[in-house]
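Chemist: Sequence first, then the predicted structure:
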Amino acid sequence: TSCANEDMPVEKILEAEQAVEPKTETYIETNLGVPSNSPNDPVTNICQAADKQLFTLVEWAKRIPHFSELPLDDQVILLRAGWNELLIASFSHRSITIKDGILLATGLHVHRNSAHSAGVGAIFDRVLTE
């Protein structure tokens, strides 16, 4: 077990996260939770946030020990296979302090009611409960 920890130290994973993901406080202080250039359409907002988060996910993966040493095809296969779980884990972690909502990568806070109004309430509720 200690050998595995030496090969993949938690500190390196944390460093990768901190290098690509601003603190939650930064989102709130900068945007008060709502970016000024944000469209009013919740689906557009969610898609823009997903796009930003996917870009960030690739940057994060490149910083994970040994990932960049893999052949490029293997890197792509791994990211394609796990992007959805990593995306959900990312905004779930970012939203720990948010009640009945999630904090997207763009800094937008999406409340449960807004998600239901946009037609993505069932998915939203599943994410909040899992």
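Modeler: Sure thing, it's come through.
Chemist: From here on, just use CA atoms for contacts and neighbour counts.
Modeler: Fine.
Chemist: all helices for this structure, in order.
Modeler: 2-7, 10-20, 24-31, 42-63, 72-94, 112-117, 121-129 (DSSP state H).
Chemist: Nearest to I102, out of these?
Modeler: helix 72-94 (6.7 Å; CA to CA).
Chemist: How much space separates the residue nearest to D100 when sequence neighbours are not counted from D41?
Modeler: For D100, ignoring the flanking residues on the chain, the nearest one in space by CA to CA, 6 or more residues apart in numbering is R112 at 5.5 Å. Distance of R112 to D41, computed by CA to CA, to the nearest Å: 15 Å.
Chemist: also this one, for the comparison:
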Amino acid sequence: GGRRCLDDLKVLVALRACEPESTNALPEVLPGDMSDLSLVGALADFYDRELVATIGWAKQVPGFSDIVLDDQMQLLQSTWGEILTLGLAFRSMSNGGNRLHFAADLTIDENSAREWHALELYNQVQAVVKRFEQISLQHDEFL
């Protein structure tokens, strides 16, 4: 009914308001100046910031703060990988090819994934990207 639509709209507005802002992944270096090891470090730092943003986002999701703290922690601990991976897949939709869009300054294609021994991850995320594209997932639905 009308009440449910209004409640759904309120939740959507709240989710839009607390959506984490996009961020850069890489430190300020010239392309080609980054070794594989420093790239891994930059990605680890990026995902650390993404995780902190996800925790901040979760705290603002309507109803989340009403859950017992131990249950909040358990929910986040058991789903953070999926949450970050779904975000990566959504950012990678329709970006002009088969690239994973980690951040505004970092996209990875299949060859790069192969070089970094991350081809399995690349293929799994690309499968999710393709599924999102097949169902024409919209931003509001993703939230």
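Modeler: Everything's here; your move. Note that the coordinates shown come from a computational prediction; the quantities given were computed from them, not determined experimentally.
Chemist: Drop the TM-score for these two in here.
Modeler: TM-score of the superposed chains, computed with TM-score structural alignment, normalised by the length of the first structure, equals 0.75; 120 aligned residues with a CA RMSD of 2.7 Å.
Chemist: so stretch 55-69 of the first structure corresponds to what in the second structure?
Modeler: Across the second structure, the stretch matching stretch 55-69 of the first structure (TM-score structural alignment) is residues 52-66.
Chemist: Any chance you could list what contacts the matching stretch?
Modeler: 11, 14-15, 18-20, 72, 76, 80 (CA atoms under 8 Å, 6 or more residues apart in numbering).
Chemist: switch the cut-off to 6 Å
Modeler: 18, 20 (CA atoms under 6 Å, 6 or more residues apart in numbering).
Chemist: Please spell out which residues along it are buried.
Modeler: By 16 or more other CA atoms under 10 Å, the buried positions in stretch 52-66 of the second structure come out as 53-55, 57-58, 60-61.
Chemist: starting at the chain centroid, how far to that stretch?
Modeler: 15 Å (CA atoms, centre = their mean, to the nearest Å).
Chemist: Kindly report the same for stretch 75-86 of the first structure.
Modeler: On CA atoms, centre = their mean, the centre of stretch 75-86 of the first structure falls 13 Å from that of its chain.
Chemist: For it, give me the average deviation versus the second structure.
Modeler: Comparing stretch 75-86 of the first structure with its match in the second structure after superposition yields a mean distance of 0.7 Å (mean CA distance after the TM-score superposition for the first structure).
Chemist: Run a quick neighbour tally on the residue nearest to I28 of the first structure when sequence neighbours are not counted.
Modeler: The shortest distance from I28 of the first structure to any non-neighbouring residue, by CA to CA, 6+ apart, is to G107 (7.1 Å). By other CA atoms under 10 Å, 24 other residues sit near G107 of the first structure.
Chemist: So G107 of the first structure sits against Y27, correct?
Modeler: Yes - here G107 of the first structure reaches Y27: they are 4.9 Å apart, a contact under CA atoms under 6 Å.
Chemist: Show me which residues of stretch 96-108 of the first structure are buried.
Modeler: 101-108.
Chemist: Which of those residues fall in strands?
Modeler: 101-103 (DSSP state E).
Chemist: In a markdown table: these, plus distance to D51 of the first structure.
Modeler: Below are those laid out as a markdown table (distance: CA to CA, whole Å):
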| residue | distance to D51 of the first structure |
| --- | --- |
| G101 | 19 |
| I102 | 16 |
| L103 | 14 |
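Chemist: Spatially central residue for the second structure, please.
Modeler: G87 (2.3 Å; CA atoms, centre = their mean).
Chemist: Which residue in the first structure aligns with it?
Modeler: Aligned partner of G87 of the second structure by TM-score structural alignment: S90.
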